[in-house]
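S.K.: need a 3D model of the sequence below.
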Amino acid sequence: MRHSFRLLGLLVAAVLVSACSQGDPDQPSTWIKQLSAKDSQKQIRALEELARIADPASAEAVEALLKTAEGEVKLQAVRTLRKLGQKRSVPALLEAVVHGAPAGTDPATKLTNETNKEIAETLGELGDPAGVDALMRLAREAKDAYVRVAAVVSLGQIGDPRAVDVLMQVATDEAEETYVNKKAVQALGDLGDPKAVPAIKKMLFHERRGVSFYPEASFAAYQIGPQVAEPLLTVLAGEDQALNEWADKNNVKREALYIKAAEILGDLGERRAIPMLIKNLSYHPPGLDPDIVDAFALLVRRNAAIALGKLRAKEAIPALGKAATTEEEGNVRAVYADALVSIGDRSALPHLVKCAQEGDPMDKTIHARKGCYVALSKLGDEKTLALWEKWEKEEPQLSASACMKKMAWSNEAGKKAAEEHCNQLAEEVVKTIKENKARLVAYGECRENVDCWIGKLKDSNKLVRERAAIELGRLGDPKAIGPLMETLRDNDLEPRFAAITSTDWLVSNSKDALEAAKKGLPALDAQIAEEQGKVHFARVNEDLKRLAVKIRRLDRNGG
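M.R.: Model prediction:
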């Protein structure tokens, strides 16, 4: 037994001596020594440990190894420099790029391209303009598509205007992979240079092999800003002859051009578009029978209304009000009604009351009327609340009676069927009135009191929180910015959409609000990154991204 203990003691001592001879594993010097090892696996292990420790002082030793490293060792050296994140490493990284590398699936080729990709991504993260020339060359010439993607993304990150021409070329290259085109469009948006407007405009409308570039191009257009508006005004007016001819030749509906142009001009706040947008509220394709419902025409009218709402175009209220009361398609009518809410002027209330009361008597779901009831509860005042309570007392008899007056029957069975139908319709009205009353009750409690509405942002009812956000935008008090920006994180979409709109209104009209919003940008950026890929927030967070861009643009331009 004594011999066993003696042997165990010798083994432990040997391990300790060995560990001490290798050095402290948490000290960079321990692993820098291993970089000169003949065994590539030891070198890779040393590089991995240096990346773990992340001491910037070890960058010099890794750069020295990168000059002679090959294969897996070279790739890991680049990854370690990426983790260390030192701009001093840029020359060594540029020297390590292999230009002219072929595309292929053999191990050596794949490794070379993976290393080039890693270098390109690292250069973008380091943000040094010294990397731009090499990245432009990779974007143009690299045979591997993933290397080209990494290069164009990094050019966008660095933001050097020298890259605009190359990125325009890649974005519009019809022989390029579509996902590379998309990344180049995004990079042009990140640069924000107005020189890119022709390429962005082309990618807004062009499609290839069933792939649309509109999502990337529309956001890039917003990033570039007001300079995009001029050519899109021409498109909206139907006066871009070259684009019209291209659309006709490629079987693209001209209505698609108007739909996209309206959306972007609304986002940009381009008020010169207002007369054309009002005109498009009654758009019908030339030469088409007026009695035929055209889906594209509905979308032209719909997007015109959305844009007018974003522009808060009070001059559009009569046209929107008329459209809301005459449109039979429920989804489009709801958009008209919501546009009136976005404009925020209570002169729209009579239109919404009429819209809520009129609809197809054969539609027992009251689909066409619901959006008007909802909009009325978002914009209504104390008189609307009184009307709401009157309706509560009179329903369901009021709607059932009105419905029966529009019915026809020839016998008792027909009358009974009509009564059953109208009763179902009336019950749907009762349900809609009940579901949306909370917004109006909240208005009765707060009216023009900003502090009251700020408190309502914490209400347990999402519809009350939504109304609170809307009213804070209408009232225009800069002190609401902080609470509104907190509401941008609301898990329910209704208050979140309303908070985005109201924050936009406030920062656009108040320097104090803009200053307060700037303080919330880091949290806003973190939220966008955190929620990326979450389906529930996908659409609302496109608006959130635009809000962040707008705050920064207003700050650059002095409000």
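S.K.: going forward, measure contacts between C-alpha atoms and count neighbours the same way
M.R.: Noted.
S.K.: residues contacting Lys550?
M.R.: Asp504 (C-alpha atoms under 8 Å, 6 or more residues apart in numbering).
S.K.: can you classify it by secondary structure?
M.R.: Per DSSP: H, G, I helix; E, B strand; the rest coil, the local secondary structure of Lys550 is helix.
S.K.: tell me, how many neighbours does Trp31 end up with?
M.R.: Trp31: 23 surrounding residues under other C-alpha atoms under 10 Å.
S.K.: ok so it is a helix residue?
M.R.: Yes. Trp31 forms part of a helix when assessed by three-state DSSP.
S.K.: residues in contact with it?
M.R.: If you count contacts by C-alpha under 8 Å, 6+ apart, then Trp31 has Pro25, Ala46, Leu47, Glu49, Leu50 around it.
S.K.: quick one: the last one and Arg79 touch, right?
M.R.: No. Between Leu50 and Arg79 there is no contact under C-alpha atoms under 8 Å: 10.4 Å.
S.K.: and the two? Which one has more around it.
M.R.: A count of neighbours by other C-alpha under 10 Å puts Leu50 above the other of Leu50 and Arg79, at 28 against 20.
S.K.: what's near enough to touch the nearest residue to that one once chain neighbours are set aside?
M.R.: Excluding the flanking residues, the one nearest Leu50 by C-alpha to C-alpha, 6 or more residues apart in numbering is Pro28, at 6.1 Å. Listed by C-alpha under 8 Å, 6+ apart, the contact partners of Pro28 are Leu50, Ile53, Asp55, Ser58.
S.K.: I'd like the structure of this one too, to check against the first:
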Amino acid sequence: MTRIYQIFTQLLPGLGPRITKGREAAMESWAPMIGVVEKERNLEVLAEMLKYSNWLVRCDAADALGRVGDSRSVGPLAEALKDSNNLARAAAARALGNIGDVQGVQPLVEALTDGDSTVRAEAAQALGKIGDSQAVGPLTKALSDSHDLVRGRAAEALGKVKDAGAIEALIGLLADNELCIQAIHALANIGQPAVQPILQAVAGNHAICLPAAETLRLIGQQAVGALIEALHHSDAYVRMCAAKAMGQIGGEAVIDPLIKAATDNYAVWSYAAESLSNIGKATVEPLVQALSADNPYAQQCAAELLGRIGDDQVVTPLVKSLADSNPSVRAAVAQALGNLGDCEATKALLDATHDADERVAESAAIALGRINAPTDKLPADEVSHIHVRWRMRTPDR
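M.R.: Here you go, the predicted model:
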């Protein structure tokens, strides 16, 4: 290979001035090897190849210039964007992106209106690689292209440019089944400036709640402050979106706000509960404290979540809460103890089966069944009592 490389690089410069059909045929067969010359930076020869009659040679020459990455090639490649062959034009656009020089922006912007969708897609991708804000307007316009490939590349490019001017248009794609993923990642790349506009958009279009939450998750800690504020938004879907994103982002800062959000309506509660469960054991201490809150609904939510998380250290505070004055809280605590499955709660649950409130007594009986509490040492009347409670709550199907 070394010998071929030496011969090829010696012959190549001599081909430039005198192109004959024979030499063009040779170049066609050599086309796959054109990349070899990049180390030698034979820019003039490669630029000359952009004019060869064979489109394959022109494509490979453009690709080679892109790999060399010399800004002096921008002019010839910009001219090659007018090539009669669509694949040669696409190769020229790709090369300009690889070079990454801002001089290539305007020719590539013009290529966004090329009659061939492949060329337009390559131009959009190249503009993303260059990352210049001059391209934001044209790329935003390309989001309305008739071909999904072009629209997707334009969305990806806007994410790489990271200009806030593209946020509104990208949010509009969150409801687009074809381009939702590209829009999510593009907005995530833009980052914190996109957070408030996304939350505002959810209030106007509830259908984008889940993709918006995923976008906010990807933005990460930069979004947490705005998400905490969004838990107090007047629109329930905004609160749901914020709660879901916060649980996926995690961190101590989101725990207390999520616990408070758990007292919201059922839809918001379900997202907040899921989020707190995802965060896991870091939520245990705040939830234990919430068992003593003045709000019975908050106490119930805390008990249910502690049962989901499944940490053994919560058995004692839950058992203590079986004596709460509110029967709904006691019932929720009994259910949580059943979910934990710890036999240490057996005596307390047994006592709770005699609770004056039917819901509490039934919940305690079910909990005893779930933890497989030993009954061989219990008086027969207690065993019978538990069995009756169990049957009352879980009839034969």
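S.K.: among the contacts of Trp31 of the first structure, name the buried ones.
M.R.: Ala46, Leu47, Glu49, Leu50 (16 or more other C-alpha atoms under 10 Å).
S.K.: how far is the strand or helix carrying the last one from where the chain is centred?
M.R.: This points to Leu50 of the first structure. Using DSSP states H and E, Leu50 of the first structure sits in helix 40-53. For helix 40-53 of the first structure, the separation from the chain centroid amounts to 40 Å (computed by C-alpha atoms, centre = their mean, to the nearest Å).
S.K.: same question for stretch 517-530 of the first structure.
M.R.: Mean-position distance between stretch 517-530 of the first structure and its chain equals 14 Å (C-alpha atoms, centre = their mean).
S.K.: pull out the buried positions in that stretch.
M.R.: Across stretch 517-530 of the first structure, burial judged by 16+ other C-alpha under 10 Å covers Ala517, Lys518, Leu521, Leu524, Gln527, Ile528.
S.K.: then stretch 270-285 of the second structure?
M.R.: Of all the residues in stretch 270-285 of the second structure, those buried under the rule 16+ other C-alpha under 10 Å are 270-280, 282-284.
S.K.: what does stretch 97-106 of the second structure give?
M.R.: Neighbour count says stretch 97-106 of the second structure has Gly97, Asn98, Ile99, Gly100, Asp101, Val102, Gln103, Gly104, Val105 buried, by 16+ other C-alpha under 10 Å.
S.K.: now swap in stretch 217-226 of the first structure and tell me
M.R.: Buried residues in stretch 217-226 of the first structure (16+ other C-alpha under 10 Å): Ala217, Ser218, Phe219, Ala220, Ala221, Tyr222, Gln223, Ile224, Gly225.
S.K.: and if you look at stretch 269-283 of the first structure?
M.R.: Buried, per 16+ other C-alpha under 10 Å, within stretch 269-283 of the first structure: Gly269, Glu270, Ala273, Ile274, Leu277, Ile278, Asn280, Leu281, Ser282, Tyr283.
S.K.: which SSE is the fourth one in?
M.R.: Counting by DSSP H and E, the element that carries Ile274 of the first structure is helix 274-280.
S.K.: and that helix, what other elements does it pack with?
M.R.: helix 295-310 (3 or more C-alpha pairs under 8 Å, 6 or more residues apart in numbering; DSSP states H and E).
S.K.: give me the angle between the following helix or strand past the helix it packs on and helix 295-310.
M.R.: Remark: after helix 295-310 of the first structure, the chain's next helix or strand is helix 317-326, criterion DSSP H and E. Orientation check (axes from the mean of the first three to the mean of the last three C-alpha atoms, to 10 degrees): helix 317-326 of the first structure against helix 295-310 gives 140 degrees.
S.K.: how far does helix 317-326 of the first structure sit from its chain's centre?
M.R.: 29 Å.
S.K.: which residues touch it?
M.R.: Here helix 317-326 of the first structure has contacts from 278, 281-282, 305, 333-334, 336-337, 339-340, 347-348, 351-352, 354-355, 358, 372, using C-alpha under 8 Å, 6+ apart.
S.K.: in helices, which of those residues fall?
M.R.: 278, 305, 333-334, 336-337, 339-340, 351-352, 354-355, 372 (DSSP state H).
S.K.: top helix in the first structure by residue count?
M.R.: Under DSSP H, the helix in the first structure containing the largest number of residues is helix 412-446.
S.K.: which residues belonging to that helix are considered buried?
M.R.: The neighbour-count check on helix 412-446 of the first structure (16+ other C-alpha under 10 Å) flags 418-419, 421-430, 432-433, 436-444, 446 as buried.
S.K.: residue in the second structure matching Ala196 of the first structure?
M.R.: Here Ala196 of the first structure is matched to Ala166 in the second structure, going by TM-score structural alignment.
S.K.: for Val74 of the second structure, see how far away that match is.
M.R.: Shown here: Ala166 of the second structure relative to Val74 of the second structure, a distance of 27 Å by C-alpha to C-alpha, to the nearest Å.
S.K.: who's more crowded, those two?
M.R.: Neighbours were counted for Ala166 of the second structure and for Val74 using other C-alpha under 10 Å; Val74 has more, 26 against 22.
S.K.: any idea how far Thr20 of the second structure is from the more buried one?
M.R.: Distance of Val74 of the second structure to Thr20 of the second structure, computed by C-alpha to C-alpha: 26 Å.
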